[in-house]
Structure formats: C-alpha cells, structure tokens
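K.L.:
I'll drop the sequence and a predicted model, then ask my questions.
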Amino acid sequence: MEHFLSRRTVEGLVDLTRDLATTTDLQVILDSICQAIVDVAQFEAVAINLVGESGQFQVVAVAGPPSVQELLGNLSSAEEWDVEIAASQPHYGLLLTTGSDQTQTAVEWVNEDDSWFEPHREDPRAWTKLHMLFSVLSDAAGDKIGAVSVDMPKSGLVPDAAQCATLEILVRQAETALVASRMLARSELNEQVYRLAFDSAPTLTAIARSSGQFVDVNRAFSDVFGRSPMRPRSTRRSMSSRAKGACRSR
C-alpha cells in the first residue's frame, strides 16, 4: 500500500535537506533533524543516541519539553537496547513498544503530564505513557551505531503509516550523517597515522610524479635538502631540481 505525504510534509523535508547541505557539523545536523522531527513528523519529544567507543549509547541531541532536555549525555548499555528491541513490535518500518515489565529500560523518560493524554484517553488508538516509537541506526555492516526514539505524537494517537514514513525519512538522514561522519573521522585518523609513519622514517623518502616532480617528502629528506615537509608547490619544484642535481653530482 502506498502512503502519500502531505504537501506541508514534503516542503518541510525539502527545507531540511537544503539546510543540511550547508554544514558538515554532525551536532548541527543532528540538532536540525531533531527539530524537524518535531516540526515535520509531528512528535513533541525526540532523542538521538549515538554508540561511543565504549559500546554504550549516549543521548547527543534532543528536542522537546525541559525534562527531555535533561536527557542529554545520558548513557545506556547495548544490552538495555537489545531488551527494548526484543520487547518491541514492527510498526510501519519502525519499532513500537506498548509497555511491559521488559520495556522502558533504555529510554529513561516518561511523560508525566496526565493532561496530555486526556483528550484521547477513550480512543483505542490512544498513545499512552508506555508507548515508545524508535528506530535503530546501523552502518553498512549492520552494526548498531545509534538510535532515534520519539514520544508524544501531536495527534495523541499511535502514528499512522504516513507519519511513520515521514519519521523514517528523517531517521535515515540521521543515519547517513552519522555514517559519513564516522568515515571522515576514520579517514582523518588514517592520514594522521600515515603522516606520522612517513615523517618519522629514518631513511630519505620521497613521492614523485613520473615527470620527476616531487609530490611529498619526509622529514629526513627535508633535513638533507634544507626544506620543511610542509611547503608550497613552487618550493617542491625547486627541491626536485636540487635533489636531481645532488644525485648527478654523486
């Protein structure tokens, strides 16, 4: 069955995509997605968790009432999330918990405002204190890298297919941003390791084009020819000539 999004929802998603294109700052991106989940997907409480090096989930971005803001920095274990996932049921591509002794272990927040639930209390589709809707974020290998959880749908009812589809689009944007951030961090680390190994090598080491022009040299090479490893292209060309001349004189 196809689920159509309203014009307002599509415009909100387009606006978010335009905003995200202007930054590579992961925190700004996650904060923007949280706010879009409130404004576009129509949930009043949102929390985004990221998995850190320790394997624990940490709340890094939130939107909602002051009590939700207090969740920032909270930690939960992978085991607690496994319990939450096991106790949930599929709901239009997301995961929904409806309350039991085995739930509410990973997300330590419950809406205590009874008046919020009152308008729909008699509706069989009513959202309750025991409900939670969430999605796990994964990388290409299928490993968990985070989770997005929401509460307090503005309708007061368990979300329908269209609302869940909107939320899933936003969740996948968070997932994509996190994967890209991790890849960038890994690339930067690899560059740092390479640079350290290259510069600290005791032997004279240089990388040159087929034309003989030097692209990079290590510290030992630079010490011999009196140049720093970090230099403009014009200096590299002059060094190339010096090195060639030194080789010919030998």
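P.N.:
That came through fine. Residues are numbered from 1 along each chain as shown.

K.L.:
use CA for all of it now, contacts and neighbours both
P.N.:
OK.

K.L.:
Would you state the strands of the chain in chain order?
P.N.:
For the chain, the strands defined by DSSP state E cover 43-51, 57-63, 75-76, 89-91, 94-97, 132-138, 144-153, 206-208, 214-217.

K.L.:
Rebuild these as a markdown table, extending it with distance to His120.
P.N.:
What follows is the strands of the chain, written out as a markdown table (distance: least, Cα to Cα, whole Å):
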| stretch | distance to His120 |
| --- | --- |
| strand 43-51 | 16 |
| strand 57-63 | 23 |
| strand 75-76 | 32 |
| strand 89-91 | 20 |
| strand 94-97 | 19 |
| strand 132-138 | 17 |
| strand 144-153 | 12 |
| strand 206-208 | 70 |
| strand 214-217 | 68 |
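
K.L.:
okay, now the one to match up with it:
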Amino acid sequence: MMGIIQQLGIGADLDDILEQICVAVVDIIGFQAVAINVVTGSGELRVRTVLGPPELESLVGGTLSQEGWLSLLDDSEPWGELRFRRSPELDESVPHVDPWQQRLAAHPPSSVPAEVEPWRPEFALLVPLWRSGHLRDLLGVISVDLPRSGLTPDFQQRALLELFGKQAAAAISRVHAFDLATDKANLYREAFVASPAPMLVLDSDLCVTDANTAFTDMSDAISDEVLGHSIADLVALHDFNQTKASLQTLGIHDEALVADECALLHPRGHAWDRWVQVQARRVDSGESGRHYVCLIADRTNVRQSMNALRQRADYDQLTGLYLRAVGMDHLNAWCLSVGEDLAQQDPQTSLAVLYCDLDNFKHVNDTDGHRAGDDVLVEVAHRLRQFTDPSDIVCRWGGDEFVLIVRRRGMKAIVDLAHRLVAAVQALAAAAATGTATRILALSIGIAEFTPPADPAAVLEAADGALYRAKNDAHQRVHLHTQ
C-alpha cells in the first residue's frame, strides 16, 4: 500500500495517477468497484476514472456540482474522514448499485465481527479529497463499493482509506495544479501569439527564442528569419554590448528601455523607413534561466511627424533651404571650429560667408505678382543648391536675401563660386519671357572670410558691407571684404 502511495504523483498525467489509485483500492483495500470524481475547471465534479464491473463504464463523464457533493457528504454518516451512506437515494454519478446482488444474498459471511456489518447493495462509502488548507473545497471524491469480504470495512481498512485519501488528494492536487499551470501557460502562449502588440522573447545572449505574429508582420519576416537571430540583426541598436550589459543588471520582473527610437532592419536587407521603440522586461525560467520579453512599439508615424515638424522648424517652406536661425547655429559652430582647430587646419583651406541679394526682386513682385516672385525664389534656390557642395550651408536669410557658408581650397575658388552663382541668375533672367520683370533680375554677393578669432556677427557684418558695395557697383556683382 505505502509503496503504491509513494508512486502517486510521479509524472504529470492525471489519468495515470487516477488509475493507480483505483488499482490500489481494489488490490490493497479490497473493494471491487471504484469511481473517482475530479473537479473540473468549471468547479463541478466529473467521473473521470472507474474500475470494476463493466456496468461502471456508464458512469464515466457524469457530473455533479460541488454544492451537490457537499450536500451529499453532509447527509452521510461520518466515519472519521470517510462518509458512509446507507440510503439508496444517491446521485446516479455515484457507483452504488451492486451488479452482483445475488452473490451477497446467496453467500453471506459465516461470522460478522462486532465492528462491521454485512454490506448491502444500497450502501456507499465516500472518500472526500479536500484541497489542502481550503475548508469545504473539494478536489474530488472516491466512491467505493462491493467489498470483497462482503462486509463494511473494519477500523484498519477505514484508516487505510483515510490515509490513502489524503495521499491521493495531495497527488491529485499536484497534478491538478500542473494541469492548471499548463492550461495557463497555453493561454499565455496563445495571448502572446495573438497579441496585436509586436513582441519578442530573448535569451540571456539577446537571441530571439520566440516572436509573435504581430512582430513578423511588422518586420515583413518569416519565423526562420527571426528565431535564433540576435536582436541586433533585427533592430539597429546604438551599442549592442552596452545594451547587453545594461540588461544583465535587471532584477527579476524589472524592465528597461532598450531603445527609444531605432531603425527596424528589413530581414532581407531591403531599404525602408521603419522605426521602433524597444522595451524589455526580465522574466526568468526555471529550466532555461534568464530571459527578456521585449515589447516592440512602431514609432514610424511618430518619427515622420517629428521630422515634418523639424522640417517646418528648420527649413523654409517655399525654397526648402535652411532658415536663418539654423544658419546662425551653423555660423556659430563654424566660427568656433576656426578658433579651436586652427593648428589642425590646412592652410590652403578657406572658409567664407557669401551674403547674396536679388536685385530688382521687388519690381518682380510689384509687376508680375507675388506668385511670380515665389517662382523666382524657388528657381534661385535651386541654382544655389546646384552650384554648391552637399557640405555647404545654404540659407534663405529673409525676403530676397540668401546666405551661404562654404569651405573651399583657397579664396579664389570661393570667389569663382560666387561668379558662377551670379551667372546662373543672369541665365535665369535671360530665359524669362519678354516683357516680364524677371528679365531684369540680378544677383549681388558680398564675401567675408573666416579669420581667427572668428566672430559670427563680425563675419556677417563684413559680408553685408561687401554686399552693399557689390549692389552699388554697376560692373562688379561680387565683392570680397578686405581688411
């Protein structure tokens, strides 16, 4: 008996354990009919396992509410932890009808000890299986019938049944808890897979062990392109080693922002503009150790909105050139670099400001209208970008004024650039329709070189002075400031 009891709960299959219980009741205690009712997820008790005459198979699947069982147990005669019923009025889910009535009637025991009595067909003995620490919370009920002796159980048999019931309850509780945990794990798994929020599970090396459908859809990937890959293959982390070290400091269930905004990499290397935020929470597994659940939030729309706001804040909406405030920031930075990097600078490299003004632009607005004036500004801006380098700073300074901050090999190259810009605007004017004000459009440019100590206001003032001279010189549209 104890050897069988010790085997209960080994493994996680509840049906195997229930079968062990039935066999022990039949072989050790001597009852020839056993039915085990086990609580279900809905709280009712269902006949899950039977052992005995074939007629008992019809009981499998029968149910009775927990309240019904508690009422039945309360109405029964307490035999210690057991409950004994003499009444034939039992629920049909309880195996109480002796299929071998003639056996007991034809062969009564020759002598009956004082503490027992002959077993009758209407008798039933119930072993309630209580959840540990929970009063009146049933895990199940074992119903036994047809004692091989033909007698009600004696004190020793009752004690064995009580002991067996406690051990069986503990075993069922363990397996039932395992089943509930498995069901919960399956539920969590389904919730993870079906969640609309993109999620990843990473191991301690930040390799992906699981990814839900929302993430693979977001990243245009199939599972094989995600599972087993480092998170660095999926998102452009600023510093992978630093991220890994930071996550190593997290306590269980602690979370951290892995990346507020980083590029989502296409699994097949395609170019696209997708941005995500990555948040990680540490979740350890007893078997596989430290893991992280990562929530991946799509930040593409937010980034695009911010870029649009930044575009409006930094760029002139008409021409697409930098605004004056941005130009001043660059001018300050360039002046600072001239002072700090003087020793490292190539003596052949020159930095200068080109202060540009459109001559006769007011006449274009007044004669041809503001729309024509806007078209002229757009065309001039196009030519300024066309003749400058990507590293040059080209700004619309206000109205019909433009400022360029350029770096070239020597001042001659900068002066040559200014002349090309003047010629480009002359070509624009020459191509305009006859009789339009654009035909008399021209560009004047004043140039001031950055010389240490470079002061932004002084450089601009020098370039503005050179521009004034250029505008008043009918023959020379470009003037260079000289000390």
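P.N.:
Sure, I can see it. On a predicted model such as this, the values are computed, not experimentally measured, just so you know.

K.L.:
So after superposing, what's the score?
P.N.:
Once the chains are laid over each other, their TM-score by TM-score structural alignment, normalised by the length of structure 1 reads 0.73; 231 aligned residues with a Cα RMSD of 3.3 Å.

K.L.:
one step back: want to try CSV for the strands of structure 1, with mean neighbour count as columns?
P.N.:
Listed next are the strands of structure 1 as CSV, based on neighbours: other Cα atoms under 10 Å:
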stretch, mean neighbour count
strand 43-51, 24
strand 57-63, 23
strand 75-76, 19
strand 89-91, 14
strand 94-97, 20
strand 132-138, 22
strand 144-153, 22
strand 206-208, 14
strand 214-217, 18
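
K.L.:
Which one of the ones you listed lies nearest to Ala21 of structure 1?
P.N.:
With Cα to Cα as the criterion, Ala21 of structure 1 lies closest to strand 57-63 of these, at 18.9 Å.

K.L.:
hang on, the earlier thing: nearest to Gln173 of structure 1, of the strands of structure 1?
P.N.:
The nearest among the strands of structure 1, by Cα to Cα, is strand 132-138 at 10.1 Å.

K.L.:
Which residue numbers in structure 2 does that closest one align to?
P.N.:
Matched against structure 2 by TM-score structural alignment, strand 132-138 of structure 1 falls on residues 124-130.

K.L.:
The residue minimising distance to the centre of structure 1 and Val14 of structure 1: what is the separation?
P.N.:
Residue closest to the mean C-alpha point of structure 1, counted by Cα atoms, centre = their mean, is Leu178 at 2.2 Å. Going from Leu178 of structure 1 to Val14 of structure 1 by Cα to Cα, to the nearest Å gives 20 Å.

K.L.:
Which residue ranges of structure 1 form helices?
P.N.:
For structure 1, the helices defined by DSSP state H occupy 7-20, 26-39, 66-69, 78-86, 114-117, 161-200, 219-225, 233-249.

K.L.:
how far is the fifth one from where the chain is centred?
P.N.:
Same thing as helix 114-117 of structure 1. Centroid separation for helix 114-117 of structure 1 versus its chain: 33 Å, with Cα atoms, centre = their mean, to the nearest Å.

K.L.:
same check, this time on the second one
P.N.:
Mean-position distance between helix 26-39 of structure 1 and its chain equals 11 Å (Cα atoms, centre = their mean).

K.L.:
average distance between it and structure 2?
P.N.:
Superposed on structure 2, helix 26-39 of structure 1 shows a mean distance of 1.1 Å to its aligned residues (mean Cα distance after the TM-score superposition for structure 1).

K.L.:
who's in contact with that helix?
P.N.:
Under the contact criterion Cα atoms under 8 Å, 6 or more residues apart in numbering, helix 26-39 of structure 1 has outside partners 12-13, 16, 20, 23, 43-48, 60-64, 167, 170-171, 173-174, 177-178, 181.

K.L.:
at 7 Å instead, please
P.N.:
With contact meaning Cα atoms under 7 Å, 6 or more residues apart in numbering, helix 26-39 of structure 1 is reached by Leu20, Phe43, Glu44, Val46, Ala61, Val62, Ala63, Leu167, Leu170, Ala174, Ala177, Ser181.

K.L.:
can you list those in CSV and add distance to Gly142 of structure 1?
P.N.:
Output for the contacts of helix 26-39 of structure 1, formatted as CSV (distance: Cα to Cα, whole Å):
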residue, distance to Gly142 of structure 1
Leu20, 25
Phe43, 27
Glu44, 29
Val46, 23
Ala61, 22
Val62, 25
Ala63, 27
Leu167, 20
Leu170, 19
Ala174, 15
Ala177, 16
Ser181, 17
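
K.L.:
Would you point out the most distant pair within those residues?
P.N.:
Farthest apart among the contacts of helix 26-39 of structure 1 by Cα to Cα are Glu44 and Ser181. That separation is 26.9 Å.
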